[in-house]
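Participant: sequence first, then the predicted structure:
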Amino acid sequence: MKKWLHRRLPTPEKIMAQQWLGPARPYLARPELWYINRKGMALGLAVGLFIGFAIPIAQIALASLAAIWFRHNLPVAAAATLITNPFTVPPIYFSAYQLGGWMLPDLKMYEHWLANLGAPFVVGLLTIAIVSSLLGYFGLHAAWKGSVVLRWRARQRNKQASCETM
């Protein structure tokens, strides 16, 4: 995965050469924003998912600012916000409202339903945002570790096979 990302992501030098960045250039020059490592990518994924679900506007900009502030992988944080798009927003928002209604059962949903629409929606959306960011964070850690273990075992098998043929 790391090699695949290295081939596809632009280099920090190419990004710094963009004139339109203007005053943001010194902040984007930080190397930790571009490192492809387990911790930075997991944090980027978690923050990007949280912002993608919890905040309906300016998601990529806010995720990029969060990446700069918390010093984690900026491309992953920005890309993770794309989980919400015109195709996924209606089912996500409907699910958030249903989840919030389930979590707030005392709220009389049918009496003045328009006035009560906000609380279940916000509670459900924040729950989805928090759970998805935690799942993304720990899921990426587990997948990365699993990938390392599989590569290590393959190297050990290859090493044993080459020793046996000699």
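Facilitator: Yes, it's here.
Participant: make it CA atoms for all contacts and neighbour counts henceforth
Facilitator: Will do.
Participant: you'd agree Gly100 is up against Pro120?
Facilitator: Yes - Gly100 lies in contact with Pro120 (Cα atoms under 8 Å); the separation is 3.8 Å.
Participant: would you point out which residue is most central in the protein?
Facilitator: Geometric centre of the chain, nearest residue: Leu45, 2.2 Å, by Cα atoms, centre = their mean.
Participant: helix or strand for that one, just tell me which one.
Facilitator: Element membership for Leu45, per DSSP states H and E: helix 38-54.
Participant: try this one next to it:
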Amino acid sequence: MIPMPFQMVPAAFLAFYLTANIPLSLGLVWISNPITMPPLFFATYKFGAWLLGTEPVDSFEFTTEWLANGLSVVWQPLYFGSAVTGVILAITGYVTVQVVWRYRVIKKWKARAARRAKLSVQD
């Protein structure tokens, strides 16, 4: 969730060295694509400003002058909000995958046990 150029490179590097799923890591990087970036970064900026207790800037312009001057005001809430949002989403995703995985494994074990019980009754 942290705005940075070439997000796929660190995602692939970290996935490789942390023995994570590389294709999934690269795919998840594209949650923040050119279409979703403006609303995502605006939301994480507002969240970061709220967490830091600062007054959010309401006027954004995509001009060279604003990027040179205005970015110095918004970078801390933006990066802090992005980091906290990323941690929250990572924990939520991890717990969700663990719960779904465990549910599916238990469901398959019960189905297998039911099939075995049915076969042993027939014998």
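Facilitator: Everything's here; your move. Predicted model, so just to flag it, every value in this text is computed and none were measured.
Participant: coming back round to it: so which bit of the second structure is the very next helix or strand once past the helix holding Leu45 of the first structure matched to?
Facilitator: Note on helix 38-54 of the first structure: by DSSP H and E, the next helix or strand toward the C-terminus is helix 59-70. Residues 7-18 of the second structure are where helix 59-70 of the first structure lands when matched by TM-score structural alignment.
Participant: any residues in contact with both of Gly100 and Pro120 of the first structure?
Facilitator: Residues touching both Gly100 of the first structure and Pro120 by Cα atoms under 8 Å, 6 or more residues apart in numbering: none at all.
Participant: ok, how many other residues are close to Leu99 of the first structure?
Facilitator: Neighbourhood size, Leu99 of the first structure [other Cα atoms under 10 Å]: 19.
Participant: identify the residue of the second structure aligned to it.
Facilitator: For Leu99 of the first structure, the residue aligned by TM-score structural alignment is Phe47.
Participant: average distance between the helix ranked longest in the first structure and the second structure?
Facilitator: Secondary structure of the first structure per DSSP state H: the longest helix is helix 118-165. For helix 118-165 of the first structure, the mean deviation from the second structure after alignment is 1.5 Å (mean Cα distance after the TM-score superposition for the first structure).
Participant: show me the contacts for Met41 of the first structure.
Facilitator: For Met41 of the first structure, the contacting residues are 72-73, 76-77, 140, by Cα under 8 Å, 6+ apart.
Participant: looking at the residues you listed, which are in strands?
Facilitator: Among the contacts of Met41 of the first structure, no member is found in strands (DSSP state E).
Participant: check the residues you listed for burial and list the buried ones.
Facilitator: Buried members of the contacts of Met41 of the first structure, counted by 16 or more other Cα atoms under 10 Å: 72-73, 76-77, 140.
Participant: among the residues you listed, which lie within helices?
Facilitator: Members of these lying in helices (criterion: DSSP H): 76-77, 140.
Participant: tell me which of those residues is nearest to Ile55 of the first structure?
Facilitator: Ala77 (13.7 Å; Cα to Cα).
Participant: can you pull the contacts of the closest one?
Facilitator: Taking Cα under 8 Å, 6+ apart, we find Ala77 of the first structure in contact with 41, 43-49, 60, 63-64, 67.
Participant: of the residues you listed, which is the nearest to Gln160 of the first structure?
Facilitator: Closest to Gln160 of the first structure, out of all of the contacts of Ala77 of the first structure and judged by Cα to Cα, is Met41, at 33.2 Å.
Participant: against Arg157 of the first structure, how distant is that closest one?
Facilitator: Distance, Met41 of the first structure to Arg157 of the first structure, by Cα to Cα, to the nearest Å: 29 Å.
Participant: with Ala61 of the first structure instead?
Facilitator: Using Cα to Cα, which is the criterion applied here, Ala61 of the first structure is 46 Å from Arg157 of the first structure.
Participant: repeat that for Gln98 of the first structure.
Facilitator: 50 Å.
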